[in-house]
Every structure is written in structure tokens, then in C-alpha cells.
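>>> Any chance you could fold what I've pasted below:
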Amino acid sequence: MSERRAVTKAIATRYVRSSRTAKKAILDELCAVTGWHRDHARKALRRALVLRPARARAPRPPLYGEEVIEALRFCWAVQGTSCGRLLAAALPDLVPRLRRFQELEIDDATEALLLKIAPATIDRRLKQDRTKLEPRGRSHTKPGTVLKDSIPMRTWAEWDDAVPGFVEIDPVGHEGGNSRGEFCFPLDITDIATGWTETRSVKNKAQKWVFAAIKDVTAAFPFPIVGIDSDNGSEFINWELLAWCEQEKLTFTRSRSGNKNDGAHVEQKNWHIVRQTVGYHRYDTASELELLNRIWALQRLLTNHFLPQQKLIGKVRTGAKMSKKYDRPATPFQRSGIQGHRLTGRESPAKTPKQATQSRRATAPDPSPLRGTPDPDHRQTLRDTAASDPGKIKRFHDPSQAGILT
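Predicted structure coming up:
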């Protein structure tokens, strides 16, 4: 019957547009193929052109109830509102630890559902929450032209990404919409190969503060720094930094003017670490500067030891479609391959992968206070200190206002 319906549907349009003589030939052909009577064949041809309303298929019952999604939102906030692929990779290690520290109160059945949820389902169920996080900001790069010819340019495709030690540096401005006067600048330094990120805040973009922060941050990395890449701002393009790089035998390069994609690794950290943590307020006092650096000390543990990241390993073109391939999600600490640096900074004897995983789960701290969920003290303190001066312009984006983190 299905084959007969297919043949009837294929010739129904030709039948209705044909002359009387042609319709007779079509009927003879259809009757010979299907074995129908001519009257039934006419009726079948007329019915084939009638549009039938499609019945709406009954939706499947939801597999993940509201209790599972609420727990998923909590984990998503703890992980810094990461994408579904990275969050799914972090859940097997994150959920048992949160339950052990009594930050996440769920039963075993809910935990089992939470650990099996797919990355695509995570993105779909958290889509409305993600739309509330709209980034915004402005650039504060003032070009430094004196030494541009002495510092080679580097594009996003250069450098050996497989070797740890090549870092990108970039400042983030906390002007709050008012660029007059002095205000704090967090300085992000990100390793390209491992994703290891260190952050320091300086009181302004003067060369001496930025240079001191760079030396302090590079000394805190768990592996030696072999190359530095910056934008074309005057805080980086200066004789002091160039002489220090030559003295320490560091490769010093700069990005192309107007091409932010050359520093794509550190630009992503500017949003993921700085903006999502402290928002868009104006911070310009000594107490706010001290508090920001205390936040970065906690954020360092969370970002480098608990947040899985993915690295682009290649692109495949199929016709006009370009597909990207990523490696398996892993934290910067896992990518660095350094044992025992997680909390103490000291090396420890090598362990098997199973022993390292068991040791990490047993000794790792609770990540929830590091992220500041559900109501971080440092975030509230920054709100209070920022609101103390009515003369400041305070425009910022805070995910907690959307009901996600608080």
C-alpha cells in the first residue's frame, strides 16, 4: 500500500493538469501498475492532492525535572557559566565534591541524572539563563609608536602552541563608563598551550605599575616563561619592558593594530575571569584595588584547577561548511602536567593517572566559595565600596542580578 500511495502521489499533479485524452492514458497506466479499478484510481488521485493537517506528536515526558535543572544551574554558576561541553566534562568531579562539602543537597537519583546529562541538553535548558548575560565594555589601548619597529608582530597562527611558556598579556579597564581620572586595570596573562592564567590589578596604566605586575605574575607561573605577546598599548611598548625581555632572554612580540583576534586567548579570559567576576563598576580606590587582588588570588585556584577548557586542534572544510575540532576538555593544571603544584607550589612524586585523580578529589578544596556562590562576600563588598561615592558613574553587568549567582 505504501508503494501504491507513493506512485499515486507522484503522478497526481500531472493527472490534474492533463487533457481528457492524457488522463485516460494516465488512468490506464496507474491501473496496470496498482491493479485498482478505474473509479478507485480516480478517487485516489483526487485524494492525493488534498492537504491533510499533520497531527502534533505528543511530547516526550521530560527526563530531567526541575530539581535536576536547579542543581545544574548551581553547578553552572560555580563553573563560571561555561558552555555545555565544558560543564559536562567538569560535572563528574564537581558534583561529588559539592555534595561532600554540603554545598549541593541532592539525592543519589538526582546526582545520577545530573552526571548523564548531555552537553547539548545543558545548552538548551540553560539558554534562557545565558541570554541574561550580555557582555559590554570598551577599549583603553593608547598606541605606543616609539618602539614598534623594534618589536616584531605576531599573528594568532604563529608560535608553537604545544610548548608551555608563551603567554599573551592584556589589561582590562574598570572605568564604569567614566574614563576621566585614574581607575584600576586588571592585567591578565594567559599561557597559550595550557590556558594557565594569572591576574593582577594595578592602580593605573603607568609603565612602572604594569611592569611590576608583569614581573610578579610571570614569577607566579608554575613553569618558566619563554615568550610574551602584547597589544600595541604604550604600557607595553616601552624601553623598560623591552630591555627586561632581552635581559631575561624572552621572546617579545606584539599583535597587529586593530586585530584583537591576534590575542584571542587572553581576550577570552578578560571576559570569562574579569568581567564575569567583578562586572563593569568603576574601581579607583586603594581599598578596591586591594580587594580586587584578593579576588584574583582565589580566582587563580578556581580557573587553573577546577575549570576545564578546550583547545582548537584543527579545522575541516566540507564544501562550504567549516567544522572545528577541539581536544578533550581539561583544566590548565592537568595540561601543564605538574604534580603537586595545585595548592603548595612544590613538586611531588609522580603518580599514575588513577592515583592522581583519587588524590585530587580527596584533597581539593570546595570550589563553591571560590566562585562565591550563592552570594559572594567579595562581590557584595565591591558593590558597597563602589556605591560609596555618588559622583561616580556606575554602569556594570552583574550575572547575579539575573538571579543566577545569588
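>>> can we go C-alpha only for contacts and neighbour counts from here?
Fine.
>>> Helix, strand, or coil at I228?
strand (DSSP: H, G, I helix; E, B strand; the rest coil).
>>> I'd assumed I169 was in contact with it.
Yes - under the criterion of Cα atoms under 8 Å, I228 makes contact with I169 at 7.2 Å.
>>> just the strands in the stretch 301-406 of the chain please.
Along the stretch 301-406 of the chain, the segments classed as strands by DSSP state E, counting those that start in this stretch run 312-318, 321-326.
>>> got a list of contacts for stretch 146-156?
Contact partners of stretch 146-156, identified using Cα atoms under 8 Å, 6 or more residues apart in numbering, comprise 229, 232, 237-239, 252-256, 261-264.
>>> That stretch: end-to-end distance?
24 Å (Cα to Cα, to the nearest Å).
>>> rewinding a little: can you redo the contacts of stretch 146-156 as JSON lines, where the extra columns are neighbour count?
Formatted as JSON lines, the contacts of stretch 146-156 follow (neighbours: other Cα atoms under 10 Å):
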{"residue": "D229", "neighbour count": "25"}
{"residue": "N232", "neighbour count": "24"}
{"residue": "I237", "neighbour count": "24"}
{"residue": "N238", "neighbour count": "18"}
{"residue": "W239", "neighbour count": "12"}
{"residue": "F252", "neighbour count": "23"}
{"residue": "T253", "neighbour count": "22"}
{"residue": "R254", "neighbour count": "23"}
{"residue": "S255", "neighbour count": "21"}
{"residue": "R256", "neighbour count": "18"}
{"residue": "N261", "neighbour count": "14"}
{"residue": "D262", "neighbour count": "23"}
{"residue": "G263", "neighbour count": "24"}
{"residue": "A264", "neighbour count": "14"}
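>>> Out of the residues you listed, list just those in strands.
229, 252-254 (DSSP state E).
>>> now for these, which pair is the farthest apart?
F252 and R254 (7.1 Å; Cα to Cα).
>>> all helices for the stretch 51-200 of the chain, in order.
66-78, 84-100, 108-116, 119-125, 127-131 (DSSP state H, counting those that start in this stretch).
>>> could you dump the ones you listed to CSV with mean neighbour count and distance to T190?
Output for the helices of the stretch 51-200 of the chain, formatted as CSV (neighbours: other Cα atoms under 10 Å; distance: least, Cα to Cα, whole Å):
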stretch, mean neighbour count, distance to T190
helix 66-78, 19, 21
helix 84-100, 19, 18
helix 108-116, 15, 30
helix 119-125, 15, 26
helix 127-131, 12, 25
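>>> so which of those comes closest to P164?
Using Cα to Cα, the helices of the stretch 51-200 of the chain put helix 84-100 closest to P164, at 21.5 Å.
>>> So which elements touch that closest one?
On a contact count with 3 or more Cα pairs under 8 Å, 6 or more residues apart in numbering; DSSP states H and E, helix 84-100 meets helix 66-78, helix 108-116, helix 119-125.
>>> I have a second one here; can you model it like the first so I can compare?
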Amino acid sequence: MEGKIPMTARRHVTNKLRTTYRKASKTDRSRILDEVMATTGMGRSTARRMLTGPRLPDPGEHVDKRRLRPKTYSDASRVLLEHVWALMGMPCGKYFVVMLPMWLPLLEQAGDLDHPFVSATAIEELESMSAATIDRYLAPARQSMQLRGISTTKPPPLLRNSIGLSKTGDEPPTVAGVIEADTVAHCGPSYVGEFARTLTMTDMVTGWTENASIRNNASKWILEAVADLDGKFPFELRVFDSDNGSEFINHEVADWLQQRDIDQTRSRPYRKNDQATVESKNNHVVRKHAFYWRYDTSEELGLLGQLWPLVSLRLNFFVPTKKPVEYATTSDGRRRRVYDSPRTPWRRVLDSGLLTDDQVTAISERVDGVNPADLTRQINQIQMRLIELSKSKTEAMAASRHLDMASLKPSMNRLQTN
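Down below sits the predicted model:
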């Protein structure tokens, strides 16, 4: 018996001989089986089964016992998807489908859709894509963006015992002004020396988020950043919740909050889920836009200062978010979180009814005529400059300490927007 031939050829042979085999006499069937065995290298029972069973499709059209369906979406629509996704700041599929009706007219008006791959058919296909399809098509790009960092939170003095706790199981707030705050260290692979930090403050009800980068974690810089970000929220702060880091749990910050009648709370030690909202912002706001390089010069700190207002404008006015509203029980008895419809933080602020008409008019003027794609390009320009300044020294520091910097390489993939 000769060696086996590819599956495609075996199916061609059996499909061609199927009709002849079924009409042949017993003697002729035996002869046909011998020929098929000699030609394909199959066993006798396998050859008989393929000749008498249903016609099998060509392996090129067959995957896991399923016939391949024709493509629903063209290659042009997939290219358009990646293009728009990059301009949006790479949201997930569920946010993408909500953002698309708001972004497409702005992108078209600004000329960001003037490309050969953009057509009425491609746009129509893009608009018909489901969130699951979008996530599936964008999965390869996302897989190259898994980044990791290190924590710099240190225990504070005994002052923390006088500050109330906030836990993940507490009743969620319903009125805007409950702020979670945290800092992210731009130290690269090592804590050695002085390096920049970014303070993140996010409202738990509306999702409104503001960032500011500071020279280090000294209370002087923390207070300046908190006071600066306090003025950027469109509503008054009522609660300031932080982790147990000494940059927040100190007398200077406590006094500043008391003077403004802002309650101070803290999470439990080593329970990051107590601050789940701001911890998520550390990843998809701070690390997504400022990466994991080391920033320790005044020029880099200045660039971070230019970066965050642009990120804030895009994030709060053009990027929707979802909020958990309740639990539901599935048919098999499991608890499942139920989320509301995605809305931008600005829309949530408007729906809250906290602002006067004059305040709404004043804030709306910030985004009149703003093209969100221009914000993305300005953000990318700052990011490229940050990488030029910090990449070499960060990699040199890692090499001198025999550290693996492979997790930083995917950050370059975030800057492919043209």
C-alpha cells in the first residue's frame, strides 16, 4: 500500500467514484475498493465508508465539520473598522457601536474618511457590525497590547485609623461628587531616583475622569494637583476616596479636604477591588495613553501636562461608558451584573440635573466644533515625543538590571494611527 495522499485528493477520488461504486456489482465494488486503497492509502473500512456515506465537502470549504460561509463583511469594511477604532482611542466593541453614530459625522466632516478603502458600502457594513463581531475582528490587535506595571503604594502613618473605610460591598452612590483617587508611577522598571506620577480622580456616578502629572508623591504636589483637578469637575466634590498610600493619608491632604467640607475615606489594605473604578482607569486611561516608560525630566513632565487635557476632552465628551445598576439571576441560578446603556460622562452629568443652564452652556462651548479625530492625532504626537525621550534610557536601565522589558514593546503598536 502506498503512502497516504492529502485529504483534499482523497475526497476528490471518493466523490468521483461514489456513483460508480453504488451501481457496481459485488465483484466490481471489491475491485474499486482495492484501487481506492492503493491510490489513497486509506484502510478498507474507511474507503468503504467514504464511498457509501454522504458526499463530503472539499477540505478548503470545511472547518471543524462546518461549511465555511461566505464573508459577511468586505476587506474594505474591516480596514475601515481598524481605522475608525484607532481614531476613537481603541474602545471595546460594546462602546464602539455606541460611539459610531456620534463619531462618523464628525470624522466625515473633518476629512478623516477620505481614503480609498472608504465607500458607502463599507460604511454601511461597519454600521451593521455587532459588538461581538467588532471584538472578534480586532482581537489580533488587542492581543499585542497586554502591558504590565508595578505598584508603588506604601503604608501611611497611624492617621489612617481615623479615616473611614469604603468597601466594595457598600451601597453605590447615586449623586455625583463621590471621587476615587489614585496615583500611577512612571518609574519604568525601577523605583530608583525621582520620577513623575500621574494622579487620577474619577467620579463613581458619572464616570467623569481627570488626570494630572506631578513631579513626585510629595504632599505639596499632591495638593496642587487635587486642587487643580477639583476645578475641572463640573460639579462639587462631596467624598474623596483613596487607597492607603501615604501620599493621600497625611495631615496636609486631610486638612485641605476638611476646609472644603469634603469627606475623606480610604479602601482596605491590599483590596484593590474596593477602588475598582479608579483602578480600571489606571489601566485604560493612564497606561493606555502614557505607557510604561520612565519619565523623570521636566520636559517629559511638561509633555504629560499637555497630554491629559486632550485625553480628558476626548474621554469625557466623546467616549461612552457603562455602569452596573443591579444584579439579575440567570435561568441556572447564577447571579449576573446588569449594566445600563452606554453614555458619555457629559451625557450622564446632563441627565443628573445638577447643572444650571448657564453652566451647561459654558461647558458645551468647550466641545463646539471639536473634531475628536484631531484630539487623537494630537495625543499621538505627544506620545511619540514621550517615547523618543524615554525609550532609550528605560531600556538601558532595564538592561543594566537584567530586567525583561518585553511588556513595553506593545506600547508602540498603539501609535499606528495615520
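>>> Please state their TM-score.
The TM-score (TM-score structural alignment, normalised by the length of the first structure) is 0.78; 346 aligned residues with a Cα RMSD of 2.9 Å.
>>> follow-up on the earlier one: tell me, what's touching F252 and R254 of the first structure both at once?
By Cα under 8 Å, 6+ apart, the residues touching both F252 of the first structure and R254 are 151-152, 229.
>>> Show me which of these is closest to V274 of the first structure.
V274 of the first structure lies nearest to D229 out of these, by Cα to Cα, at 19.4 Å.
>>> and that closest one, what does it touch?
154, 166-169, 252-255.
>>> mind checking what it lines up with in the second structure?
The alignment partner of D229 of the first structure in the second structure, by TM-score structural alignment, is D241.
>>> try L113 of the first structure
Aligned partner of L113 of the first structure by TM-score structural alignment: E125.
>>> in the second structure, what residues pair with the lengthiest helix in the first structure?
Taking DSSP state H as the criterion, the first structure has its longest helix at helix 286-305. Residues 298-317 of the second structure are matched to helix 286-305 of the first structure when aligned by TM-score structural alignment.
>>> what distance separates that stretch from the centre of its chain?
Distance, stretch centre to chain centre, for stretch 298-317 of the second structure: 19 Å (Cα atoms, centre = their mean, to the nearest Å).
>>> Can you tell me what sits against it?
196, 207-215, 290, 295, 344-347, 367, 372, 375, 378-379, 382, 386, 389.
>>> Just the buried ones out of those residues, please.
196, 207-215, 290, 295, 344-346, 372, 375, 379, 382, 386, 389 (16 or more other Cα atoms under 10 Å).
>>> Show me what V370 of the second structure lines up with in the first structure.
In the first structure, V370 of the second structure lands on P365 (TM-score structural alignment).
>>> Distance of that match relative to G195 of the first structure?
For P365 of the first structure, the distance to G195 of the first structure - Cα to Cα - is 21 Å.
>>> circling back: and the contacts of stretch 146-156 of the first structure as TSV, adding distance to H40 of the first structure?
Below are these laid out as TSV (distance: Cα to Cα, whole Å):
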residue	distance to H40 of the first structure
D229	79
N232	80
I237	86
N238	90
W239	93
F252	84
T253	81
R254	79
S255	76
R256	75
N261	68
D262	71
G263	72
A264	68
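>>> can you tell me which helix in the second structure is longest?
helix 372-400.
>>> who does that helix touch, helix- and strand-wise?
helix 75-88, helix 93-110, helix 288-290, helix 298-318.
>>> Now with 7 Å, please.
helix 75-88, helix 298-318 (3 or more Cα pairs under 7 Å, 6 or more residues apart in numbering; DSSP states H and E).
>>> quick one, which of these is nearest to T152 of the second structure?
Of these, nearest to T152 of the second structure by Cα to Cα is helix 298-318, at 18.5 Å.
>>> Buried residues, the closest one. List them.
Applying 16+ other Cα under 10 Å to helix 298-318 of the second structure flags 300-301, 303-318 as buried.
>>> Grab the most central residue of the first structure for me.
In the first structure, the centroid-proximal residue (Cα atoms, centre = their mean) is S82; its distance is 4.9 Å.
>>> ok, that one to G173 of the first structure distance?
In terms of Cα to Cα, S82 of the first structure sits 23 Å off from G173 of the first structure.
>>> Then R383 of the first structure?
R383 of the first structure is 17 Å from G173 of the first structure, by Cα to Cα.
>>> Show me which of those two is the more surrounded one.
G173 (26 against 15; other Cα atoms under 10 Å).
>>> Now do the same contact list for the aligned residue in the second structure for the more buried one.
When the second structure is aligned by TM-score structural alignment, G173 of the first structure is paired with A185. A185 of the second structure makes contact with 152, 196-198, according to Cα atoms under 7 Å, 6 or more residues apart in numbering.
>>> circling back: of the contacts of D229 of the first structure, which ones are shared with the second structure?
Checking these against the second structure (both residues aligned by TM-score structural alignment, their matches' Cα atoms under 8 Å), the contacts still present are 154, 166-169, 252-255.
>>> Which member of these is positioned nearest F223 of the first structure?
F166 (10.4 Å).
>>> and the closest one, what does it touch?
F166 of the first structure neighbours (Cα under 7 Å, 6+ apart): 191-192, 225-228.
>>> Next: L133 of the first structure.
P399.
>>> which one in the second structure is aligned with it?
Per TM-score structural alignment, L133 of the first structure is aligned with M145.
>>> about what we covered before: which parts of the longest helix of the second structure count as buried, going by neighbours?
372-377, 379-380, 382-383, 386-387, 389-391, 394-395, 397-398.
>>> Show me how far stretch 274-285 of the second structure is from its chain's centre.
12 Å.
>>> do stretch 250-265 of the first structure as well
20 Å.
>>> residues in the second structure matched by that stretch, start to end?
By TM-score structural alignment, stretch 250-265 of the first structure lines up with residues 262-277 in the second structure.
>>> Shared with the second structure, which of the contacts of F166 of the first structure?
Counting by both residues aligned by TM-score structural alignment, their matches' Cα atoms under 7 Å, the members of these that carry over to the second structure are 191-192, 225-228.
>>> nearest to A48 of the first structure, of those residues?
For those, the nearest to A48 of the first structure is I192 (61.7 Å; Cα to Cα).
>>> The aligned residue in the second structure for that closest one: how many residues sit nearby?
Counting by TM-score structural alignment, I192 of the first structure lines up with M204 in the second structure. When counting by other Cα under 10 Å, one arrives at 22 neighbours for M204 of the second structure.
>>> hang on, isn't M204 of the second structure packed against I179?
Yes - if you go by Cα atoms under 7 Å, M204 of the second structure and I179 touch, sitting 6.2 Å apart.
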